[in-house]
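Peer 1: I'll drop the sequence and a predicted model, then ask my questions.
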Amino acid sequence: MTKSRERKPLVKQASALVGSSSVSLLEIMSMALEALWSNKLRTLLTMLGVIIGITAVIAVTAIGQGTQKSTEQQLQSLGTDILQVQSGAARSGGVRQGSGSATTLTLEDAQAIAQEVLGVDRVSAFLQQNAQVVYAGNNDSMTIIGTDINYPYVRNTHPQTGRFFSQEEVDSAKAVAILGPTARDELLGTGSNAEGAQIRIAGETYDVIGVMETKGAQGPQNPDEQIYIPLTNMSARLVGNNAVKGLAIRGIYVKVKSQDLLDAAQYQTTNLLRVRHGIFPEKGETDDFRTVNSADIIETLTSTSKLFTVMIVAVAGISLIVGGIGIANIMLVSVVERTREIGIRKAIGATGTAILTQFLAEAVVIAIMGGVVGICLGIAIAFAASNLFKFPLVISPWSIVFGFGLTFVIGLLAGVVPARNAARLDPITALRSD
């Protein structure tokens, strides 16, 4: 009695498959869904590989593009029209140290660039050094930036509370300081009113006159953790080393009037400093400074981020292929388990093409369902990551199209061999199977 009940739907499906040319795509999909629903656990396990793969493709692509967009926004907030000139590298024991380790630039170099290079808007010279900073019971090593009044304008970072130091305070080397927001929180306490507080930097007392706005980390540096003091004060009280030809500085920020003038300004600045430093490249002499174009930095970071994203997506694509292999394995097992079903269908007239189409449809449906679930999970993970790590949510349409298309192709290819085996089964042998 039970067997007769099981055969009724099979006979009904088989009759629908007789003469495959008359069977609609809707009917084929309906039968595929019915067959998959009757084996829910097996269907779910088969879909897992595809779900994981497509989730990885969508999530990793979105996270990679989001972090790339965030990096670009942070760099652009500092300005894409900035040229940075760094002092040269010192040598110790024949080993070249990092850029800025030698005092090859002077304040007079910065002033010459501002006066003689065409297209320059403003110039800001700076010194940089780590020092111990003490307030009450807090004692931390922090990055100290000694600079001039042009720094906020050139670097597009301004005081959130209080003010920046004046030209008079720079000229008199006054001991005043502006804290980054993170530096303020670590020294004085989160959200504290810093104005009027006195801190000690390398044993010297400084009056806090303001707190800078939050900018976030930019590469290896985080402006929020820095403390700003007048360049003249830092040179006299902290660094204590003046170049023979003037006040030694670590580097120079050059802001041009438009990004189109950046390359020309870089060329003129390089030649001007070579003349001032007596460097002759035609004699084989090397520059004792280095110029860095902000547009080049953004382009390099963008290309690196894109390459990293492509590599991760390739790994996710491999996991999709593994998912396809899983579909093929389960479908092969399904053919063996449903041998009797296939025999009944063929015995009442279903053609080999109809059986082939049926099993291909099942494989494709599994892949598509896994792809839909994977896309939804990938978007959800990307959304959660963007909220958690505070970067823009970027869902690329091509990643969805690519992932969905790939799952369809994988499902189709994974179902070919099992479907062909099912179509080639001898009906008499299949009916004898238990």
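Peer 2: Right, received. Where do you want to start?

Peer 1: from here on, contacts and neighbour counts on C-alpha atoms
Peer 2: Fine.

Peer 1: What lies in contact with the strand ranked longest in the chain?
Peer 2: In the chain, with assignment by DSSP state E, the single longest strand is strand 120-135. By CA atoms under 8 Å, 6 or more residues apart in numbering, the residues outside strand 120-135 that reach it are 107, 110-111, 113-114, 139-151, 154, 187-188, 198-202, 231, 234-235, 239, 249-257, 265.

Peer 1: Where helices are concerned, which of those count?
Peer 2: Of the positions in the contacts of strand 120-135, L107, A110, Q111, I113, A114, Y151, V154, L187, L188, L231, A265 sit in helices, assigned by DSSP state H.

Peer 1: would you turn those residues into TSV with neighbour count and distance to I54?
Peer 2: TSV is the format used below for the ones in helices among the contacts of strand 120-135 (neighbours: other CA atoms under 10 Å; distance: CA to CA, whole Å):
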residue	neighbour count	distance to I54
L107	21	56
A110	23	53
Q111	15	56
I113	21	53
A114	20	54
Y151	21	47
V154	20	44
L187	20	46
L188	19	48
L231	25	54
A265	24	47
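
Peer 1: of these, closest to L78?
Peer 2: V154 (7.9 Å; CA to CA).

Peer 1: take the one below as the second:
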Amino acid sequence: MNYNSQKSKLSIYSIDIFSMAVEVLWSNKLRTGLTMLGMIIGISSVIGITSIGQGVQKATEEEIQSLGTNVLQIFPGDAVRGNVSQGLGSTSTLTWEDAQEIASQAPSAEVVSAYLQHQGQVVYEEKNTSTTIYGADLNYSAARNTYPQIGRYFDREELNSSKQVAVLAPTVKRNLFGDKNDIIGETIRIQGEAYEVIGIMEAKGSQGPIDRDDGVYIPLTTMSARIVGNNALSGISVNTIFVKSSNQEQLLAAQFQIQNLLRIRHNIYPPQADDFRITNQADIIKTFTNIVGLLTVMVVAIAGISLVVGGIGIANIMLVSVVERTREIGIRKAVGAKNSAILNQFLAEAIIISSLGGVIGMGGGVLIAFGAATVFNIPLVISVSSIAVGSGLSFSVGLLAGVIPARNAAKLDPITALRSE
């Protein structure tokens, strides 16, 4: 019974302290709001930036993983002029014949596809659209995991005879034909030449700013002969070769086999450097995740500076409040208030300011994350850990910022305090 009585008194005491703190803060609304501003900006920045960083990371990982983590991409090397590299793919060193040789000679390569790409105008009657034109082989759909939803893909006879047929991606179809779906057999024009529409690819959606549904697919031989005109001396030049292994464990074996095979085909011997580059999807994901993680931590750390500024602001205002309320403190002590009561009230005021600012900041951070996800079309990722950290930081900053002012208030001599004006 005695324990329950003490517990009841403690609860009433805590409620009184809280009520007095709220009353004081409410009577100085403008000052309280400005004091909270630093906490609001700091917490919202931490949560918002963390969520945006994780959203960008997830979007990019989904984009890369949509190709599969068991994928290698092979690119031509870079041309060098005047000891200056012209960039990846600036020279034609890969051919369709390389891809065919990889398919037949590399046991770990399950699916191999080569393609050319080129930006161009596609025209239908009075409408036109600028898009990416892909000259692909028969394995492109399996390598990129994208298949016709309506109609069909071109066949071997059309590839071998360089037929002028095209498969449209959904964005191009919509730009040229609107809502009309019965377009199989229609004729479009690419660089002034007629192509028969034989299919429409399935929708893959956008990934960030990249529209994966914007493209036209034609036979690789047609692309090379009629649009790019980029025939190497040893065969048909390509921009990229995709290689899928049976599983991720076979990826390193496939990479080793392909590198040796291409060096032999291209007459490259030590100490000569490769005239091609092989990228590993799993390595890309790992590297990108590490980079984005480090950038997010760095930016969050910078945003965290505003939390320090917010804490200093709270401490400063509370110190000013102690000076302004010296006489009030003296009166309370004169009528029997203990040092602990004065200490607790000022601590409560600081904690309420920082905690309320933290709650508003969390809401602001979620709104920032939602707005960024909507504008930039990235996944909305609300990090529970960042919210938990924000909550802990806001409470901790308030506690630390209120300690010194609260101690100063509690230590005031009541006689000296009563004499102050």
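Peer 2: Ah, there it is. This one's a predicted model, so the numbers in the text were calculated from it and none came from an experiment.

Peer 1: So which bit of the second structure is the longest strand of the first structure matched to?
Peer 2: Mapped onto the second structure using TM-score structural alignment, strand 120-135 of the first structure spans residues 109-124.

Peer 1: ok, the alignment partner in the first structure of G357 of the second structure - contacts?
Peer 2: In the first structure, G357 of the second structure lines up with G370, judged by TM-score structural alignment. Counting by CA under 8 Å, 6+ apart, G370 of the first structure makes contact with M47, L48, V50, I51, T407.

Peer 1: Measure how far the helix or strand where G370 of the first structure lies is from the centre of its chain, please.
Peer 2: For G370 of the first structure, the element it lies in under DSSP states H and E is helix 352-389. Between the centre of helix 352-389 of the first structure and the centre of its chain there are 25 Å (CA atoms, centre = their mean, to the nearest Å).

Peer 1: how big is the offset of that helix relative to the second structure?
Peer 2: When the second structure is overlaid, helix 352-389 of the first structure sits 2.6 Å from its aligned residues on average, using mean CA distance after the TM-score superposition for the first structure.

Peer 1: Over to stretch 308-316 of the first structure?
Peer 2: Looks like 2.1 Å for stretch 308-316 of the first structure (mean CA distance after the TM-score superposition for the first structure).

Peer 1: Show where that stretch falls in the second structure, residue numbers please.
Peer 2: The aligned range for stretch 308-316 of the first structure is 295-303, by TM-score structural alignment.

Peer 1: list the contacts for the residue lying closest to E421 of the second structure once chain neighbours are set aside?
Peer 2: Once flanking residues are discounted, E421 of the second structure sits nearest to R327: 6.9 Å by CA to CA, 6 or more residues apart in numbering. By CA under 8 Å, 6+ apart, R327 of the second structure lies in contact with A417, L418, R419, S420, E421.

Peer 1: could you flag which of those are buried?
Peer 2: A417, L418 (16 or more other CA atoms under 10 Å).

Peer 1: Whichever residue in the second structure pairs up with G100 of the first structure - how many residues pack around it?
Peer 2: Superposed on the second structure with TM-score structural alignment, G100 of the first structure falls opposite G89. Using other CA atoms under 10 Å, the number of residues around G89 of the second structure comes to 19.

Peer 1: Roughly how far does the nearest residue in space to G89 of the second structure that is not next to it in sequence sit from R277 of the second structure?
Peer 2: Closest residue to G89 of the second structure apart from its sequence neighbours, by CA to CA, 6+ apart: P76 at 4.7 Å. The gap separating P76 of the second structure from R277 of the second structure is 6 Å, by CA to CA, to the nearest Å.

Peer 1: Now do stretch 236-249 of the second structure: which range of the first structure does it align onto?
Peer 2: So stretch 236-249 of the second structure sits over residues 247-260 in the first structure, by TM-score structural alignment.

Peer 1: hmm, who's touching that stretch?
Peer 2: Under CA under 8 Å, 6+ apart, the answer for stretch 247-260 of the first structure is 80-87, 100, 103-108, 110, 114, 119-128, 154, 235, 241-242, 262, 265.

Peer 1: Repeat that for stretch 386-396 of the second structure.
Peer 2: M39, I43, V46, I47, T50, I351, S354, S355, G357, G358, V359, M362.

Peer 1: Looking at the first structure, name the residue matched to the third one.
Peer 2: Alignment of V46 of the second structure against the first structure is given by TM-score structural alignment, with V57 as its counterpart.

Peer 1: List the residues that contact that match.
Peer 2: Contact analysis of V57 of the first structure by CA under 8 Å, 6+ apart lists I312, V313, A316, G317, G378, S399, G403.

Peer 1: so the match of G100 of the first structure touches V80, yeah?
Peer 2: No. G89 of the second structure is not in contact with V80 according to CA atoms under 8 Å; the separation is 11.2 Å.

Peer 1: I'd like the distance from Q117 of the second structure to V167 of the second structure, if you could.
Peer 2: Counting by CA to CA, the gap from Q117 of the second structure to V167 of the second structure is 14 Å.

Peer 1: if you count what's nearby, which of those two comes out ahead?
Peer 2: Higher neighbour count among Q117 of the second structure and V167: V167, with 28 against 21, using other CA under 10 Å.

Peer 1: Got a ChimeraX select line for the buried ones in the contacts of stretch 247-260 of the first structure?
Peer 2: To isolate in ChimeraX the members of those that are buried, counting by 16+ other CA under 10 Å, one can use:
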select :80,81,82,83,84,85,86,87,100,103,104,105,106,107,108,110,114,119,120,122,123,124,125,126,127,128,154,235,262,265
